[in-house]
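*Asks:* sequence and predicted structure, then a few things I'm wondering about:
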Amino acid sequence: MKKSTNISKLFRGSILIVALLVLWQFLSTSGLLPAYLLPSPVQVIKAFVQDFPLLVVHSKVTLLEAAMGLFFGIVSGFLCAFLMDRSAFLKDALYPLLVLTQTVPTVAIAPLLVLWMGYGMTPKVVLIVIVTFFPMAVNLYEGFASADVDEMRLLRAMGAGKREIFSYVKLPNALDGFFSALKISASYSVVGAVIAEWLGGFQGLGVYMTRVKNAYSYDRMFAVIFLISFLSLILMGLVNLFQREAMPWKQLNR
């Protein structure tokens, strides 16, 4: 029953995608839109196949930057949420700074990071940390703060300390919010890496996009856009798999 339901959902989701591809192909081949402005899906696939080895090389760089930035974003977000949960003073001091980091557009920060840190990998990783830090910190803190008060009182009555209360009550309660933030941060990490690479670099999907845009190769432009979307979906799928392994009780409840 569950397998047939999943197949039905996949079929319904595929219908719209196929319809859009057919419409796209029609608009490209009918002459309603110039081919150089909107290359057909067939042209995009051909460009993807032709440049596949080059795309693999650039993808490795972008994924490495995304992985490093996401890792440090998770670690810094967890530490910030932990400190805010432990101290009301730190919460009042840090929370406005968290919000402030999200009011500055990413495109405005990236040139400054490149100016300060050069064209290497460091400014890309820092930008990804800035992008992924906020959802991790906020969701984890909300999970810690919303832990069941009665459970914590029961553990205190049994002689548990702050470490045990955090490990057995607050941390499990924050897992749902953590994985929700991780899905967002995983997709943001790839996009953030590409945006940083637009402004300077030697390799990466953002560098590749800049080069094909300057050459007016819009079929290759569309190919790398779809590749970036595909990589983001893969990362989100890996997070879902990790969540099922880390929270088996959630699947049982469903």
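*Replies:* Alright, I've got the coordinates. Numbers count the residues shown, from 1 in each chain.

*Asks:* C-alpha only now, for contacts and for neighbours.
*Replies:* Noted.

*Asks:* now do the contacts for Ile189.
*Replies:* Slight slip there: residue 189 is Ser, not Ile. Ser189 makes contact with 66-67, 69-70, 128, 131-132, according to CA atoms under 8 Å, 6 or more residues apart in numbering.

*Asks:* tell me which of those residues fall in strands.
*Replies:* Here DSSP state E is the test, and the contacts of Ser189 give no hits in strands at all.

*Asks:* can you give me the helices for the protein?
*Replies:* Ranges of helices in the chain, per DSSP state H, are 2-29, 41-50, 52-86, 88-103, 106-117, 122-145, 149-157, 162-165, 171-198, 205-214, 218-246, 248-253.

*Asks:* redo the contacts of Ser189 as TSV? Include distance to Ile165 and neighbour count.
*Replies:* TSV is the format used below for these (distance: CA to CA, whole Å; neighbours: other CA atoms under 10 Å):
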residue	distance to Ile165	neighbour count
Ala66	33	26
Ala67	31	19
Gly69	30	30
Leu70	28	28
Ile128	32	32
Val131	30	25
Thr132	27	27
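
*Asks:* try it against this one:
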Amino acid sequence: MTVAARILRPVVTLLGLVCIWWGIARWGHVPPYLLPAPDAVARSLWRQRALLGDSALTTLIETACGLALGVGGGAVLALLMALSPVVRRWTMPLVLLSQAVPVFALAPLLVLWFGFGMASKIVMAVLVIFFPVTSSFADGLRQTPADWIDLARTMGASRWRMLLHVRLPAALPALASGVRVATAIAPIGAVVGEWVGASSGLGFLMQTANTRFETDLMFAALLVLAAMTVVLWWGMDLLLGRVLYWVPVRHGE
């Protein structure tokens, strides 16, 4: 598939969704405070561009910090679990438990413990992405082809060298899949934390706009958040494709 075709397909889909949205807002007899028209959202985007830009920067910093800490911590824990069955038996239940509790329930506690600043939002983003990164990387380390391990043992490789030169390279595509998922969902943690308690950020702006019935501004903030997430995911996907150049990637399928 050509580059033009890969670009054209999402553009056409987006334009179709906007047309449906416009038709519902225009002829669906829906009050503007429930569903503003796309042109009203566009005007709000332009009028409040400075506020939206500052809020997006705050959320982006929280997301990037949470992504870096979550990916790093999840990868280290997966490596420790691969090296030590004892670590795996003791830590895997805790990792699963972190996903059993809804993030909405943890958000008030994190704000209480870490304050209304960025720290609570970063921790929330880390909690959201920690499980997919850890589980994906751990699965990749466990699923190393048996022939590779047998060959390494035949050549007298130690456990550490086998992990470094055989299991780790074989598990990198699995880690990349976990990182892609984490990049897509990391903003969720930051925004949820901002909804509970914050003084800036896109989540805080959406909540404030909602209480004031400024639905056009709320939609504008939502669109900025969606665009930021897509760009962040696209950049991470491009970076992983360059780093893991030997892994075949088929875009647009």
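*Replies:* Done, it's in. Model, not experiment: these values are computed from the prediction.

*Asks:* got a TM-score for the two of them?
*Replies:* Here the superposed chains carry a TM-score of 0.93, computed using TM-score structural alignment, normalised by the length of structure 2; 251 aligned residues with a CA RMSD of 1.8 Å.

*Asks:* about what we covered before: the helices of structure 1: which one's closest to Ala35 of structure 1?
*Replies:* helix 2-29 (5.8 Å; CA to CA).

*Asks:* for the closest one, buried residues please.
*Replies:* Under the neighbour-count criterion of 16 or more other CA atoms under 10 Å, helix 2-29 of structure 1 has 25, 27-28 buried.

*Asks:* likewise stretch 154-161 of structure 2?
*Replies:* Buried-residue list, stretch 154-161 of structure 2, by 16+ other CA under 10 Å: Ala157.

*Asks:* what's the answer for stretch 219-235 of structure 1, then?
*Replies:* For stretch 219-235 of structure 1, burial by neighbour count (16+ other CA under 10 Å) applies to 219-224, 227-228, 231-232, 235.

*Asks:* neighbours of Val138 of structure 1, how many?
*Replies:* By the criterion of other CA atoms under 10 Å, Val138 of structure 1 has 22 neighbours.

*Asks:* for Ser55 of structure 2, that is, sorry about that
*Replies:* So Ser55 of structure 2, with other CA under 10 Å, has 21 neighbours.

*Asks:* mind listing what the closest residue to it other than its chain neighbours touches?
*Replies:* Excluding the flanking residues, the one nearest Ser55 of structure 2 by CA to CA, 6 or more residues apart in numbering is Gly201, at 4.1 Å. If a contact means CA under 8 Å, 6+ apart, then Gly201 of structure 2 has 54-59, 191, 194 as its contacts.

*Asks:* what is the nearest of those residues to Val166 of structure 2?
*Replies:* Thr59 (38.0 Å).

*Asks:* re the thing from before, what do we get in structure 1 for the residue nearest to Ser55 of structure 2?
*Replies:* Superposed on structure 1 with TM-score structural alignment, Gly201 of structure 2 falls opposite Gly204.

*Asks:* same deal with Ile24 of structure 2?
*Replies:* Aligned partner of Ile24 of structure 2 by TM-score structural alignment: Leu27.

*Asks:* for Trp233 of structure 2, same thing?
*Replies:* Aligned partner of Trp233 of structure 2 by TM-score structural alignment: Met236.

*Asks:* neighbours of that match, how many?
*Replies:* 20.

*Asks:* skipping adjacent residues, who's closest to it in space?
*Replies:* Excluding the flanking residues, the one nearest Met236 of structure 1 by CA to CA, 6+ apart is Lys183, at 5.3 Å.

*Asks:* measure that neighbour to Ile228 of structure 1 for me?
*Replies:* 15 Å (CA to CA, to the nearest Å).

*Asks:* and for Asp150 of structure 1?
*Replies:* On the measure of CA to CA, Asp150 of structure 1 and Ile228 of structure 1 end up 46 Å apart.

*Asks:* one step back: turn the buried residues of stretch 219-235 of structure 1 into CSV, including distance to Pro111 of structure 1.
*Replies:* Below are the buried residues of stretch 219-235 of structure 1 laid out as CSV (distance: CA to CA, whole Å):
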residue, distance to Pro111 of structure 1
Asp219, 28
Arg220, 25
Met221, 22
Phe222, 25
Ala223, 26
Val224, 22
Leu227, 25
Ile228, 22
Leu231, 25
Ser232, 24
Leu235, 27
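
*Asks:* of the residues you listed, closest to Ala174 of structure 1?
*Replies:* For the buried residues of stretch 219-235 of structure 1, the residue nearest Ala174 of structure 1 by CA to CA is Leu235; the value is 20.8 Å.

*Asks:* cheers, nothing more for now.
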